[in-house]
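[1] With the sequence up front, the predicted model follows.
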Amino acid sequence: MTAPPTTAPRTTAPRTTDRRTTDPRPLTLHPDRALPADPRQREVAREIYAETARLPLICMHGHVEVEAFARDEAFADPAQLLVVPDHYVTRMMVSQGVAPADLGIPRVDGGPVEQDSRAIFRRFCASWHLYRGTPSRFWLEHELVEVFGVDVEPSAATADAVFDTIAARIAEPGFRPRALLDTFGIELLATTDAATSTLEHHAQLAAEGLGDRVVPTFRPDAVVHLDRPTWAADIAELARVSGIDTGSYAGYLAALRQRRQAFVAAGALASDHGHLSADTTPLDDAVAARVYAEALADPASVTPERVHAFAAHMLFQMAGMACEDGLVMQIHPGVLRDHHDAVLAAHGQDKGFDIPVATEYTRALRPLLQAYGTDPRFRAVLFTVDETVYSRELAPLAGAYPSLRLGAPWWFLDSPEGMRRFRETATETAGFANMSGFVDDTRAYASIPARHDLSRRVDAGFLARLVLEHRLRVDEAVETAVDLAYHLPRLAYARRG
């Protein structure tokens, strides 16, 4: 009887997950990236995507600073453009043990952080393998190839060469924030601006002919959440910029109305509300006035219960103001901001430690919708990072109330799979017409085209499946894709009233 064969001994070490020392690999973009794997569906998706690929970009929710357009200066360097300000990028490295200071993220106290942009960029390139399977990888590859002309994959070995290629590109005279509006095909871009903003930079852009292209968005969060560390100072600043005494609740509301009108005059189309909860239960005016006055007089009176109640009350109040001035409300609750106190204390807000929580909408929004849900002057766009509510709550709400539209998958759901799940769970109940189009929601200016491109590819794939299932004709699918990419955001954010 023949003895069973033995397993041959290994002659090489097992492959590890660390590929950072391999030879440089070419970096290219596959034309079918993010399109369906099924050949028949992919063929139809290509046809649909071709009709949307070059459409103008409508960017109604983002965080590119208006100062960048007002100054219109050259970007500092590749690390400051692609790494330091992008918490999608930095949080992945931080999760693997890299200290925020080593990524050049400024400290609140002005303490030392890495100042060598090449060192920061080398850490990023050496971490390239960490982004596999993430939307950040899709966006970054698109940027590197399409925007900066990089043709080798980032790695420890190629970091300096990639840095030099990008540095040469951003030094070109045509690579300035304003010129990139045309390069990227951005027809309309909304910045996000505090209620206390003087809007001076927007006034400058308007005087220079860009007032209809770069518009502000009214963001009152800092003055409606009583537990913000700077709340009292922000209330004082609200009084200064509005010229209205905010020492009383009535003066506070009047100042907010004045600032909203200033935003409307500056071209704003929307307001933006980032609350922990979607609760819109109003307080009695006397109770609201007392809570406000006591918060100004004694910070110790600010309990978590009062913070929640006043924020919910002010969300209701903002809906009433929206009926007066026509700004579209963007409501995106459900994120516990600044989860790690030490990171917040050291580096400030928006450093990658914002974590989603379960969010309820049906009961929470009912007071607002009872009052304004069928008012033709009112429009709200609802966002979530809690996917469980798409089919159970958000799609049925948008499918019933004429004032509501569904916002695109946002933040942690701004991914190929998240977008597909959104289409599959929300479309059947809400329909395409109750969608608001894609929002890029980013500080990373150079990533905006990549983000819109990914959304258009995913939509093409979803619509292609409906075609193959004989639920849509090809011409209907193309028309719907164009609507989702261009017409619906224009309609959703048209000023009401």
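    Perfect, I can see it now.

[2] going forward, measure contacts and count neighbours with C-alpha atoms only.
    Noted.

[3] where along the stretch 251-400 of the chain do the strands fall?
    With DSSP state E, counting those that start in this stretch as the definition, the stretch 251-400 of the chain shows strands at residue ranges 270-273, 328-331, 335-336, 355-356, 380-382.

[4] Pipe these into a markdown table and attach distance to Thr442 per row.
    Shown next, in a markdown table, are those (distance: least, CA to CA, whole Å):
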| stretch | distance to Thr442 |
| --- | --- |
| strand 270-273 | 14 |
| strand 328-331 | 15 |
| strand 335-336 | 16 |
| strand 355-356 | 17 |
| strand 380-382 | 18 |
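
[5] could you redo the ones you listed as JSON lines and give each row mean neighbour count and distance to Ala70?
    Output for the strands of the stretch 251-400 of the chain, formatted as JSON lines (neighbours: other CA atoms under 10 Å; distance: least, CA to CA, whole Å):
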{"stretch": "strand 270-273", "mean neighbour count": "24", "distance to Ala70": "21"}
{"stretch": "strand 328-331", "mean neighbour count": "24", "distance to Ala70": "25"}
{"stretch": "strand 335-336", "mean neighbour count": "17", "distance to Ala70": "31"}
{"stretch": "strand 355-356", "mean neighbour count": "16", "distance to Ala70": "33"}
{"stretch": "strand 380-382", "mean neighbour count": "25", "distance to Ala70": "29"}
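
[6] Please compare the first structure with the one that follows:
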Amino acid sequence: MKPPSVDRRLFPSDERVRELAAELHAEVADAPIISPHGHVDPRLLAEDIPFSDPADLFLTRDHYVTRLLHASGVPLGDLGLDCDRAVDPREAWRILAANWHRFAGTASGYWLTGELATLFGVHDELSAETSDRIYDRVAAALAEPGFRPRALFDRFRIDVLATTDDPLDDLAPHTRLAADPAVRGRVLPTFRPDAYLDPEAPGFVDRVGRLLAATGRRATFAGYLEALQARRDYFIDHGAVSADHGVVEPFTTDLDPGTAEELFRTALAGTADSAAARVFRGHMLFQMARMSVSDGLVMTVHPGVHRNHHRPTFERFGPDTGHDIPVRTEYTRNLRPLLNAFGTAAGFHLVLFAVDETVYSREVAPLAGFYPSVFIGAPWWFLDAPDAIQRWRSAVTETAGFYRSSGFIDDTRAFLSIPARHDTARRSDAAFLARLVVEGRVSLPTARRIVRDLVDAIPREVFKL
């Protein structure tokens, strides 16, 4: 990469602010990466699995990319998403190259351009004419030892990388990584119990049965809670610092034991209607907060997404294939039972994310500006683009400041995009702070401290690192 004083990507056009943004970015350009929430498969690092080809690396596994190609008329099967149909990765890459102009102005286009340039020395723009040449260059690099996952983990200066894991996972890759002295950074599991808390989730009854059997608990609501706590304890013993909850709505409610037991039995019988399932989910989100108060796991909530919106695509290609669509989110009323019970509990950390931009200034920032437990989650998913990050900072800072936010969260499965995404956030924050300094709203020494804290002290505090 060019030195920060020369590389002005994402900095404001005003020359004075631009120079100051570059100066602030230089403070953190090479700082280690803390990634406390993401979806990289830990086996990638535990087994140091080589990346197979450029299409698998940049295209097939990245739903940011596949969704836009699909919207442009490209069948997902032509991109390698169909397990029953082999696709030549070079042909899939050619499709991406021929449609590259469609990614202009998108976050994924910016990230991929940065990855190709900084990691592979590719400065030519992707096109039908350059497709094969760039493919060959990337493929040749992937065959080198320096492009194995562990080598890149070190090259990216990753200090902490959290994965997302099923409650019944044995966490063997994490055990292997923690015991390996050659792994310099920490790779931490994250407890993700959604499919075990929602009676309407596919396979709920079977999952709960396996959970109870694995922990030796009885099929009662009390036994169910004990089983979940036992698995949380197992994750904590293996280094976990947080539990993640992906819900459609962050509805919470506190039920008396008798009502909870009755609902649990109805859910296990598979006879819970939608209203009962909603109440059960709300009570379980409440119970997860209660457990976090007790065991110290940071509670993160990612609501507001209608997952697998297009049923035919889900049935053929499975989840996480680009058709998860945002819906409106409401926090203030939904979280009131939880926050009345635990909002001021010592040591409780609750990080609230949103895909609905309006909720950040209207609800999340005001909640974080009062409750010591509440932190503002970073721009997530559809909001993790440069302009959206700027809007988010403007929406939350005047109400809650910088130190009630979580630090940047990359939330990615695409391992090679991690440094590009974190650098995007660092540049955006440097630009935002530079403007405040020039406008006389923040002093330069304070801005220097904040830009450093945003990538280190703040995520360490929020995620108890």
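    Yep, it's here. Note that this is a predicted model, so its numbers are computed, not measured.

[7] ok, back up a step: out of the strands of the stretch 251-400 of the first structure, the one nearest Val307 of the first structure is which?
    With CA to CA as the criterion, Val307 of the first structure lies closest to strand 335-336 of the strands of the stretch 251-400 of the first structure, at 14.0 Å.

[8] which other residues reach the closest one?
    Taking contacts as CA atoms under 8 Å, 6 or more residues apart in numbering, the residues outside strand 335-336 of the first structure that touch it are His275, Leu276, Asp354, Ile355, Pro356, Val357, Val385.

[9] switch to 7 Å and redo it
    Counting by CA atoms under 7 Å, 6 or more residues apart in numbering, the neighbours of strand 335-336 of the first structure from elsewhere in the structure are Leu276, Asp354, Ile355, Pro356, Val357.

[10] what's the answer for stretch 98-115 of the first structure, then?
    The set of residues that contact stretch 98-115 of the first structure without belonging to it, under CA under 7 Å, 6+ apart, is Val84, Val94, Ile120, Ala346, His347, Gly348.

[11] quick one on the thing from earlier: for Ala477 of the first structure, state which of the contacts of strand 335-336 of the first structure is nearest.
    Here the nearest of the contacts of strand 335-336 of the first structure to Ala477 of the first structure, counting by CA to CA, is Pro356; it sits at 33.2 Å.

[12] What does that closest one correspond to in the second structure?
    In the second structure, the residue matched to Pro356 of the first structure (TM-score structural alignment) is Pro326.

[13] which non-adjacent residue is nearest its match?
    Val305 (4.4 Å; CA to CA, 6 or more residues apart in numbering).

[14] gap between the one you found and Gln287 of the second structure?
    Applying CA to CA, to the nearest Å, one obtains 22 Å for the distance of Val305 of the second structure from Gln287 of the second structure.

[15] same thing with Ala277 of the second structure?
    For Ala277 of the second structure, the distance to Gln287 of the second structure (CA to CA) stands at 15 Å.

[16] Looking at these two now, which is surrounded by more residues?
    Regarding Ala277 of the second structure and Gln287, a neighbour count based on other CA atoms under 10 Å identifies Ala277 as having more, with 21 against 18.

[17] Just give me the match in the first structure for the more buried one.
    Aligned against the first structure - with TM-score structural alignment as the criterion - Ala277 of the second structure pairs with Val307.

[18] Now the spatially most central residue of the second structure: closest residue in space, sequence neighbours ignored.
    Nearest to the centroid of the C-alpha atoms of the second structure, with distances taken as CA atoms, centre = their mean, sits Asp411, at 1.9 Å. Distances taken as CA to CA, 6+ apart put Gly38 closest to Asp411 of the second structure, at 4.0 Å, once the chain neighbours are dropped.

[19] what residue of the first structure matches up with the one you found?
    For Gly38 of the second structure, the aligned residue in the first structure is Gly62 (criterion: TM-score structural alignment).

[20] got it, and Arg426 of the second structure?
    Structural correspondence for Arg426 of the second structure with respect to the first structure (TM-score structural alignment): Arg456.

[21] residues in contact with the residue nearest to the centre of the second structure?
    Under the criterion of CA under 7 Å, 6+ apart, the contact partners of Asp411 of the second structure comprise His37, Gly38, His39.

[22] Quickly note the distance from the first one to Ala243 of the second structure.
    Read that as His37 of the second structure. In this structure, His37 of the second structure and Ala243 of the second structure are separated by 10 Å, where distance is defined by CA to CA.

[23] on that earlier part again, closest to Tyr131 of the first structure out of the strands of the stretch 251-400 of the first structure?
    Closest approach to Tyr131 of the first structure among the strands of the stretch 251-400 of the first structure is made by strand 355-356 (19.1 Å; CA to CA).

[24] helices or strands next to the closest one in the packing?
    Helices and strands in packing contact with strand 355-356 of the first structure are listed as strand 335-336; criterion 3 or more CA pairs under 7 Å, 6 or more residues apart in numbering; DSSP states H and E.

[25] quick one, helices of the stretch 51-200 of the first structure?
    Secondary structure of the stretch 51-200 of the first structure (DSSP state H, counting those that start in this stretch): helices located at 66-71, 78-82, 87-95, 117-126, 135-142, 159-170, 177-183, 200-207.
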